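Student: no sequence for this one, just the structure:
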């Protein structure tokens, strides 16, 4: 339980620090644009668009409900509730941050990638689902490798499709880790599992 609290505090602090830097230090935007240029390629082909489509936030909610049904059948309603709270809570916090910061997307992003940039909703949902799947079904090496590969493809797709800056991806990961750690700490504190 102490480990969860430590991870929650560290990731929350890092996320708060990143948000502070994005709002107050203009050189961070310059750095972000330079790093972003390293990831952007002329090839925005079907593969990267499919990766982004499968992990779009609306579809990720469907994947989450599917996982919740599996959890309901194997671990009961608390397992299903934990899965739904994991993605649902992260999405709500992500939307609040997006509409508070109002960070514009990178130049030349795809037309259907509307809205604000920070944090990446695709990466947030994928990170939450990856961590939850690992916690529920790990620690097999093949599962870890598959989840890490999938996460990497999603993160890279958001950069190469010009939808997000690198800090948007980092912020999404920090938010996911922070929220899931706080949630797991609370669940353990209440003795639900």
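Tutor: Okay, I see it. Computed from a predicted structure; not experimentally measured.
Student: going forward, measure contacts between C-alpha atoms and count neighbours the same way
Tutor: Noted.
Student: Flag every buried residue along stretch 98-113.
Tutor: Neighbour counts using 16 or more other C-alpha atoms under 10 Å place 98, 103, 105-106, 109 of stretch 98-113 among the buried residues.
Student: Return the closest of those with respect to residue 80.
Tutor: Lowest distance from residue 80 to those (C-alpha to C-alpha) belongs to residue 98, with 27.0 Å.
Student: The spatially most central residue of the chain - nearest residue in space that isn't next to it in sequence?
Tutor: For the chain, residue 124 is the residue whose C-alpha lies nearest the centre (C-alpha atoms, centre = their mean; 1.4 Å). In space, and not counting its chain neighbours, residue 124 is closest to residue 172: 4.6 Å by C-alpha to C-alpha, 6 or more residues apart in numbering.
Student: ok, second structure coming up, stack it against the first:
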């Protein structure tokens, strides 16, 4: 029994499937995603890389949007983890912090990718973004760090945080994008 109710049949069935599918190459890949999506890499390295790349493109409002969406999603995840206090699966292969619901790794991955999809607006970014989110979600359940519904909630929360913050920044982002395109047209190529 957990604070949000009993673990459902879908969660238990999915966990059994993931535990049965464990083989060394998949475990190594999932552990890499766990490493990349957690700790200082998720909190400092990945966000700073995105911020530096956006700064090189002089996308100042895009940086503000990314930071706001990221902070909002982290606040939502930590509030919900404390509120629901859901126990993690017993089949866990990695060390994790308190609270299974929702998945912070999946929420962060989703927030990042939805923001990049919105900013870049290219088909390849959508494909990369969806693949990254699915890979992160699968890795979390494969490692037993989360129930399937924890990862699904992470996708919803990450998407929601990015879209809510888009509402606050959309006019500035459109103006910034328009100014960049106008400047590119005015600057002759050599």
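Tutor: Perfect, I can see it now. Since the structure is predicted, the reported quantities are computational estimates derived from the model, not experimental observations.
Student: Would you pull the TM-score for this pair?
Tutor: Overlay of the two chains. TM-score (TM-score structural alignment, normalised by the length of the second structure): 0.78; 168 aligned residues with a C-alpha RMSD of 2.1 Å.
Student: With distance to residue 17 of the first structure and secondary structure added, can I get the buried residues of stretch 98-113 of the first structure in a markdown table?
Tutor: Below are those laid out as a markdown table (distance: C-alpha to C-alpha, whole Å; DSSP: H, G, I helix; E, B strand; the rest coil):
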| residue | distance to residue 17 of the first structure | secondary structure |
| --- | --- | --- |
| 98 | 16 | helix |
| 103 | 16 | coil |
| 105 | 20 | coil |
| 106 | 21 | coil |
| 109 | 26 | coil |
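Student: Helices of the first structure, residue ranges please.
Tutor: 2-24, 26-39, 46-54, 57-75, 77-101, 121-137, 141-160, 166-190 (DSSP state H).
Student: how about those in CSV, adding distance to residue 113 of the first structure?
Tutor: Listed next are the helices of the first structure as CSV, based on distance: least, C-alpha to C-alpha, whole Å:
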stretch, distance to residue 113 of the first structure
helix 2-24, 21
helix 26-39, 16
helix 46-54, 10
helix 57-75, 12
helix 77-101, 14
helix 121-137, 11
helix 141-160, 10
helix 166-190, 14
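Student: Count the neighbours of the corresponding residue of the second structure for residue 184 of the first structure for me.
Tutor: Aligning on TM-score structural alignment places residue 184 of the first structure opposite residue 166 in the second structure. Residues lying near residue 166 of the second structure (other C-alpha atoms under 10 Å) number 20.
Student: Residue 166 of the second structure: what's its closest spatial neighbour, skipping adjacent residues?
Tutor: Closest residue to residue 166 of the second structure apart from its sequence neighbours, by C-alpha to C-alpha, 6+ apart: residue 65 at 7.0 Å.
Student: Residue 69 of the second structure too?
Tutor: Residue nearest to residue 69 of the second structure in three dimensions, not counting chain neighbours: residue 162, with 5.1 Å by C-alpha to C-alpha, 6+ apart.
Student: pretty sure the one you found contacts residue 113?
Tutor: No. At 9.1 Å, residue 162 of the second structure does not count as touching residue 113 under the criterion of C-alpha atoms under 8 Å.
Student: Alignment lookup: the residue nearest to residue 166 of the second structure to the first structure.
Tutor: Mapped onto the first structure by TM-score structural alignment, residue 65 of the second structure lines up with residue 82.
Student: any idea how far that match is from residue 172 of the first structure?
Tutor: Applying C-alpha to C-alpha, to the nearest Å, the value for residue 82 of the first structure to residue 172 of the first structure is 20 Å.
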